[in-house]
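Visitor: Below is the sequence, then the predicted model.
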Amino acid sequence: MAGKIPRQFIDDLLARTDIVELIDSRVGLKKAGKDYQACCPFHNEKSPSFTVSQDKQFYHCFGCGANGNAISFVMEYDKLEFVDAIEELASMLNLDVPREQGTSSGPQRTAEQKRSDYDLMLHAARFYQHQLKHHANSKTVIDYIKGRGLSGETAKKFMIGYAPSEWEALCQQLGRNKEQKEQLVELKLASEKSPGRQFDFFRDRLMFPIRDKRGRVIAFGGRVMQADQGPKYLNSPETRIFHKGFELYGLYEAKQAHKKLEHILIVEGYMDVVALAEQGIEYAVAALGTATTAEHMHTLFRTTDKVICCYDGDRAGRDAAWRALENALPYLGDGKSLKFVFLPDGEDPDSLVQKEGKDAFEARLSEADDFTKVLFNKLSQEIDLTQDAGKAKLLSDALPLIEKIPSDFYQENILEHLGRLIGRTREQLNNRVKSPKQQHAIERKFKITPMRQAIGILLQHPSLATSIAYMPELAEMKIAGIELFLRIQHLALEREGITTAQILESFRDGAEYDALVKLATWQHQINDDRLETVFKNTFKFIEDQCLNYRLETLLIKDKTQGLSSEERLECHLLTQALKGSNS
C-alpha cells in the first residue's frame, strides 16, 4: 500500500485550485453579490440554492445541505474516493501526487510512470479490439459474439476484443524493450516462467476491458468461447492499479449512459452486463470474480439511491445475496433502497433478457423483494419461532444487524416486524438498539454559543487570527472548545492567506469536522465593518471565562490545600485583571 499523501501537498493543491473555476466548468455558475450561484448538482431544484464562495473556497447548498471544498466537490460530483479526487485535481494542474515514506511497500511512482501504466493498458485493449477484426480467428469470434446476441455497437461501447491464440502476440507487439517487457509482467498482461522469456497471460479468449471510475483501463476479464478451453472466466490478478474488491465492471459505462443513475442493477458476470446493455438496460454492473464487498456497496450508494441485486435462486445465489446485504447495511441511510431479485433455475440475466425482452425483465425488477424480506427469511431459517429459544435466537441475531443501519425509518420498520415475530412491541425493542436518534437530536439543538461564534467567525475569516493575541496557555483552562479555537488560530497564523476550505481539510478525518462544517456554513448576519469588533469582544468574553475558571480553581485549592507563593501572586493578578475587565 502506498504511503499517505502529505498534508502540505493537499493544502497546496487546494491553494492552487480555484473552486469557482472548477465548479463552473462542470455546473455553470452565475455571480450573485460576493459569491456565485447555480441550481444544485446534487439534488433537483428549480431555483438556485447552491452557492460557491471565492473567499472561503467553499460551496454550500441551502436546499440539501451539500457542502465542502474542491476535493469534496470532485468526490461527490465525479463519484470518486478521496485519493482518486486528489489525483484528479493534481492531474488538472499537471502535478505528481507525492507519498510519505515509511508506509510504502516499494519505490514511489511519478505521475508520468502512472500514466505509462494506464497507457499500456489502453494499448492492450486497442490491440485486442484490432485482433477481433483482423486475426485469422476473427470470423469465428465475431460469429460467437453475434450468436450471443451482441451487436457491433455494444461491442464497441464496452471495448470488447479478442486475445489471440498465439503464445506471444501481445508481448511481441507491446514488449519491444526490457522496460516494456517488465511492465507487461507487472501489470499481469504477460507471465514469465524463466528470466527474459514472457508469454501472454490471456490467449484465445473474448476480452472485456475493466475501466475505473475515471474511464481508464485497469484490468481485463477473458472468457473462453468453447467449454473445453479451461476456466470459463480468467480475470486479471491484482496489480498496482487494479484492486478487484473496489472496482465494478460496467459502472463507468453506466454513468456515461445516464446523466443521473436512478438505480443500479448488480449482476454476476461480464456477459450479463453487456447482454442487458444490448437490450437497453444500461444500468447493470458486476463484481469482478468476487463477492459484493462493503467497498462496492459504498461506491454504489454514493452513485445512486437504489441498488437492485440480481442473483440465481439456488443456494449459492442466496448466499451471495446475504453477503451483499450484510455489506450494504451501514450505507442504508434515509432515501436509500436495497432490493433483491432471484432468477428461475437455470437462468441468468443474459439468457433471461434475450428470452423475454427488456420490458418483461424490467417488470421482474419492479417486483424485487425489499432487503427486509431477505433479512428475515435468512434469519428465520432453521429457527422454531413457536419456542422461546427460537425467538431469543432471532432477537440476538437480528439486533447487531439492525444497529448497523443508519436510517431511523428502517430501524423502526424492522423492529416492528421483529416484534411481531417474537411477540414484543416496538417500544420494548427500541431500548435494545443503539439508535442514531439521539445524535440527530443533538444536531437539531446546535446552538451558537460564544465559543461557537468565535470559532465560526475565525473559520470563515481566518485573517482575523492576527487581531487577537495567541494565548496557547488558555488550553490549560479546559473550557469547552478552547483547544479547537487555538488550533484553528494557530493554523491561520502559521499560514498567511489560508482559506476556510484548507482549514476544514485539516480536520476532515477528525471528530470535530461535522461541527466545523456547520460553523463554516453558519449565516452570522454580522456586517463586514463590525466583524472584527464582534470577534474581539467574543474572544474577550471567552478569555474572561478562562481566567475566572483558573481563579476559581485557585480559590478552591486555597481553602482545601493552601497555595504556594507563586500561586498567591497569580491569584492576585487574576483578581486585578478581572476587575479591570469588568470596570
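Guide: Sure, I can see it.
Visitor: C-alpha only now, for contacts and for neighbours.
Guide: Will do.
Visitor: For the stretch 351-500 of the chain, which segments are assigned as strands?
Guide: When assigned using DSSP state E, counting those that start in this stretch, the strands of the stretch 351-500 of the chain occupy the ranges 369-370.
Visitor: And residue 376, how far from residue 188?
Guide: Taking C-alpha to C-alpha, to the nearest Å as the measure, residue 376 and residue 188 are separated by 43 Å.
Visitor: The two: which is more packed in?
Guide: Set side by side, residue 376 and residue 188 show more neighbours around residue 188, with 20 against 16, by other C-alpha atoms under 10 Å.
Visitor: Does that one touch residue 236 like I think?
Guide: Yes: using C-alpha atoms under 8 Å, residue 188 and residue 236 qualify as a contacting pair, with a distance of 6.5 Å.
Visitor: Now residue 272. Nearest residue, chain neighbours left out?
Guide: Nearest residue to residue 272, sequence neighbours excluded (C-alpha to C-alpha, 6 or more residues apart in numbering): residue 350, at 4.6 Å.
Visitor: So which residue is smack in the middle of the protein?
Guide: Nearest residue to the geometric centre of the chain (C-alpha atoms, centre = their mean): residue 81, 4.7 Å.
Visitor: Can you give me every residue that contacts that one?
Guide: The contact partners of residue 81, by C-alpha atoms under 8 Å, 6 or more residues apart in numbering, come to residue 75.
Visitor: One more: residue 61?
Guide: 40, 49-51, 67.
Visitor: Can you name the residues in contact with stretch 14-29?
Guide: Stretch 14-29 has contacts (C-alpha under 8 Å, 6+ apart) with 36-38, 41, 52-54, 57-58, 69-71, 73, 89, 498, 501-502.
Visitor: okay, pairing it with this:
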Amino acid sequence: MSLPPGFLDELRTRSSLSQVVGRKVVWDARKSNQGKGDMWAPCPFHQEKSASFHVDDRKGFYYCFGCHAKGDAISFVRETENVGFMEAVEILAREAGMPMPERDPQAQQKADKRTQLAEVMELAVRWFRLQLQTSGAAEARAYLERRGLDKSALERWEIGFAPDSWQGLWDALKGKDIADELILGAGLAKPSTKGGKPYDTFRGRIMFPIRDARGRAIAFGGRAMDPADKAKYLNSPETELFDKGRSLYNVRDARTAAGKGQPLLVAEGYMDVIALHGAGFEAAVAPLGTAITENQLQMLWRIAPEPIITLDGDTAGQRAAMRLIDLALPLLEAGQSLRFAMMPEGQDPDDLLKAAGPEALQKLLDNAVPMVQLMWQRETEGRVFDSPERKAALDKALREKIMLIKDPSIRSHYGQAIKDLRWQLFRARPATKRAGGMREVGARWQAPPQAPMPSTKASVLVVATGAGSTEHLREAVILAAFATCPAIVEDFESGLEAMRCADATHARLRDLLLRHAAQGESVLQERISATLGADALEILTSQRHVAIVPCVRRPGNTEMAAMTVAEELAKLEAARGLSEEIAEAVEDIGETADEAVTWRLSEAARAADRAARAAQEDTAEYDVGDNGARISRDERSALDSLLGNIKFEKTNGRDKG
C-alpha cells in the first residue's frame, strides 16, 4: 500500500518520540532535560548500565553512543516490536489518532474478504477446542498428555480436535449462517465430487491453529489419530489467507521473544516448537511440513540476523540442512547467515528436552556450527583424499558452492575459511603407521622420511650423497619465491603441500604460505613475522643461494617467480623419486634377493637418470661458483672472452716492446 505525500511527516510530528521510547526504557533523571526534549536512558538494544541512549524529542531522532543504533519513531517501533514498516506506521497512527489512508475499492474489497475469512477461522478455532473436551476426543487427550502437554499448554496453543465425521464443522458453521463460499474459501471444507454437501477438510485429527505475524488464525495443522492414515500431518490448503511457503508456526510470539534478545530457533514441527517454548526457548518457529523456502528464510532474517536451525539428528534432518545451505548461499549478506545445531542421532528437540533437559539443548545451541563448517562436512565426511584427482574434485565442488555467494566480501571470507579447513585436513592430523612402511597423514599417504644412505652400497646408491642438503637449498629457493610473490601460491598449492621440509623453520613457513597467501602479501608477512620473527624473511632471502635468484632480487615478477618455482619443484620431485627408489631397493636388499631387487635397482637408476637430466638442464644455463652462487653461463663466457682479449693485448704489447 502506498501512502499519500505528507502522511509520514504528519505522523512523525504528531508522535512524541520520547513517549514512544519511554514505554521501553527508564529515563536517567540526572542527564535528561525534559523541557528541552533532551532525554537519556540505558540503551534498549544492548545490555549496559550507563545511559548512552540519547533521544532528541524536538528533532524526532534517537542515537546510542554504545551500539550506534539510530532512527526515528517508526524505526524504533520496528526494532522493538519486530514488525514491518506498514505495521509500525499503523501502530503509531492508532496511537496518534490518525486514520490510515483509504485504499482503492478493489483492494478494500479484497481486504474485507480476508477479514471475513479470518473471522470464520476464529469460529473454527473455538469449535475445534470445544470438541477436544468431548468424550470422542478421549484418545486425543491421552496422546497429548503422553506428549507432556498439560491443561495450560493446551490453552496456550489453542489445541483442538476434529471429530471423525464428514460434516461436523460444516454443519456447525452453517448453523451460524456462514456462507458456503467463506467456509470453502477458508479451506475448512471441500466440495463433494458426487453432488452432495461439502465435507470437512480435517477429520479425526488433533488440531493446531496457525497464526500470522498479526495474530490472525490463517490455517490449521492436523495430526492424524489413525496410525494407518496416509498423511500423519495435514495442513490447510492454500487460501487468500494462507500461503504455506510464506508462513511460519508461532511467528508472532517468536518475533516478540527474539526482540527481547532470545535466539531464534527453527525446529521441524509443531510439537518441537511447543516443547522448546515450554523449556524457556520462546523464540522458536517451524516451517509447515515442507523444506524451508526462500520467503521463509527472508522472514527469519527479518526477525533475527542469525537463526539457529535445530534439525533432527537423522538422515532426513541432515539432508534438510544441506538443502537449506544451497538455498541460503546466494542470499547471504554481511551479518546475515545461519547456524546449525544438529540433535543427537534419532532425536528431535522435544526428545532431547525430555531425555536431558534444557541444559543439554543449550549446550548444543552454544556449539552451533556456522554454514561453512556444515558445507565442508558435507563434501568431506566419510571420504578419503589419497590422490590428486580426489583433492581436485573436492576443490572443484567447494569452489562451485562458494561462487553461488553474490556478496564479494562474504565470498572471500568463505574462501579463506575453506583454505583453513583444507589445511587442517591435509596437514594437521598426526601420522599413523600403515602396512608397507607408508604413513597416513590427514587424508593422504606419504612415504616416511628417508634415513641417510650408507656409502658402502652399490654405485647407483652413491648418487644420493648430499641429496639432503641439495633438497634443503631448493626448498629455500621455492619458499623465498612464494614469500616474495604470494600470488602464485594458488597455482602451485599441491606442490607446496607435497614439500616435506625436514627443516622445522621451512615446514612452518610452508604452512604459513598455504594458510595465508590468499590474504595478500601484507597479511602474509605479518603472519610470518609474528610466527617466525620479524627478520625471518630477511634471513631467508639473504642466503647466498637464495639472494641470486632473479625473482627474489626483483620481487613482484609473477612470471619469473612461477618459472623458478616450477623448475625447482620438478627437480625436487625427480630427486625425491630417486631417494624413494633407493630406500625401497635397500629394503629389498636386506631381505631375500630375487628379481624384485633387480627391478628396484633399475627403477633407482631411472630415477637417478631423471635427476641427472634435471641437473644438466639446470647447468645448461648456470654454473656454480666457488662460493656456491649460480652464474649465468652466457655471462661467464662473455667475461672469460673479455678477459682473454685483455690478456692477449697485454701480451702482444710486451712482445712489441
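Guide: Happy to help now that I have it. Computed from a predicted model, the values in this text were never measured in an experiment.
Visitor: quick one on the thing from earlier: just put the contacts of residue 61 of the first structure in TSV and tack on secondary structure, neighbour count and distance to residue 198 of the first structure.
Guide: As requested, these are exported to TSV (DSSP: H, G, I helix; E, B strand; the rest coil; neighbours: other C-alpha atoms under 10 Å; distance: C-alpha to C-alpha, whole Å):
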residue	secondary structure	neighbour count	distance to residue 198 of the first structure
40	coil	22	52
49	coil	16	58
50	strand	24	55
51	strand	23	56
67	strand	21	51
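Visitor: farthest-separated two in those?
Guide: With distances taken as C-alpha to C-alpha, the most widely separated pair in these is 49 and 67, at 11.7 Å.
Visitor: Count the neighbours of residue 262 of the first structure for me.
Guide: A count of neighbours around residue 262 of the first structure, defined by other C-alpha under 10 Å, yields 12.
Visitor: so it makes contact with residue 307?
Guide: No: using C-alpha under 8 Å, residue 262 of the first structure and residue 307 do not qualify as a contacting pair, with a distance of 9.0 Å.
Visitor: And the helices in the stretch 451-583 of the first structure, which stretches?
Guide: In the stretch 451-583 of the first structure, helices defined by DSSP state H, counting those that start in this stretch lie at 482-494, 500-506, 513-520, 528-560, 565-582, listed in chain order.
Visitor: List the buried residues for the last one?
Guide: Just to be clear, that refers to helix 565-582 of the first structure. Residues of helix 565-582 of the first structure classed as buried under the neighbour-count rule (16 or more other C-alpha atoms under 10 Å) are 567, 571, 574, 578.
Visitor: repeat for stretch 364-378 of the second structure
Guide: By neighbour count with 16+ other C-alpha under 10 Å, stretch 364-378 of the second structure contains the buried residues 364-365, 368-369, 371-372, 374-376, 378.
Visitor: Mark which of those residues are part of helices, please.
Guide: Where those overlap with helices, as defined by DSSP state H, the overlap consists of 364-365, 371-372, 374-376, 378.
Visitor: could I get the residues you listed as a markdown table with distance to residue 550 of the second structure?
Guide: Compiled in a markdown table, these are given as follows (distance: C-alpha to C-alpha, whole Å):
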| residue | distance to residue 550 of the second structure |
| --- | --- |
| 364 | 55 |
| 365 | 54 |
| 371 | 44 |
| 372 | 40 |
| 374 | 44 |
| 375 | 42 |
| 376 | 39 |
| 378 | 44 |
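Visitor: now, which of those residues sits nearest residue 527 of the second structure?
Guide: Nearest to residue 527 of the second structure among these, counting by C-alpha to C-alpha, is residue 372 at 23.4 Å.
Visitor: Pull the number of nearby residues for the closest residue to that closest one other than its chain neighbours.
Guide: Leaving out its chain neighbours, the residue that sits closest to residue 372 of the second structure by C-alpha to C-alpha, 6+ apart is residue 414, at 6.8 Å. When neighbours are defined as other C-alpha under 10 Å, residue 414 of the second structure has 21 of them.
Visitor: before we move on, back to that, so what corresponds to the residue nearest to the centre of the first structure in the second structure?
Guide: The alignment partner of residue 81 of the first structure in the second structure, by TM-score structural alignment, is residue 84.
Visitor: all strands for the stretch 401-550 of the second structure, in order.
Guide: Listed in chain order, the strands of the stretch 401-550 of the second structure (DSSP E, counting those that start in this stretch) span 432-433, 439-441, 444-446.
Visitor: okay, the ones you listed, which one's buried deepest?
Guide: Ranked by average neighbour count under the criterion mean count of other C-alpha atoms under 10 Å, the strands of the stretch 401-550 of the second structure are headed by strand 439-441 at a mean of 18.
Visitor: Give me the residues contacting stretch 389-396 of the second structure.
Guide: Residues lying outside stretch 389-396 of the second structure but in contact with it, judged by C-alpha under 8 Å, 6+ apart, are 379-380, 384-385.
Visitor: can you pull the buried residues of it?
Guide: 391, 394.
Visitor: Now find how far off-centre that stretch is within its chain.
Guide: Chain-centre distance of stretch 389-396 of the second structure: 20 Å, with C-alpha atoms, centre = their mean, to the nearest Å.
Visitor: How about stretch 73-93 of the first structure?
Guide: In this view, stretch 73-93 of the first structure has its centroid 11 Å away from the chain centroid, taken as C-alpha atoms, centre = their mean.
Visitor: Next, the buried residues of it.
Guide: Of all the residues in stretch 73-93 of the first structure, those buried under the rule 16+ other C-alpha under 10 Å are 73-76, 78-81, 84-90.
Visitor: Would you mind measuring from residue 518 of the first structure to residue 66 of the first structure?
Guide: Between residue 518 of the first structure and residue 66 of the first structure the distance is 11 Å, computed by C-alpha to C-alpha.
Visitor: same thing with residue 96 of the first structure?
Guide: Shown here: residue 96 of the first structure relative to residue 66 of the first structure, a distance of 29 Å by C-alpha to C-alpha.
Visitor: Then residue 196 of the first structure?
Guide: Shown here: residue 196 of the first structure relative to residue 66 of the first structure, a distance of 54 Å by C-alpha to C-alpha.
Visitor: okay, those two: which has more neighbours?
Guide: Neighbour comparison, residue 196 of the first structure and residue 66: the larger count goes to residue 66, with 17 against 9 (by other C-alpha under 10 Å).
Visitor: Just give me the match in the second structure for the more buried one.
Guide: With TM-score structural alignment as the criterion, residue 66 of the first structure pairs with residue 69.
Visitor: Tell me who's in contact with the residue lying closest to its match once chain neighbours are set aside.
Guide: With C-alpha to C-alpha, 6+ apart as the criterion, residue 69 of the second structure has its nearest non-adjacent residue at 5.6 Å, and that residue is residue 63. Applying C-alpha under 8 Å, 6+ apart to residue 63 of the second structure gives the contacts 53-55, 69-71.
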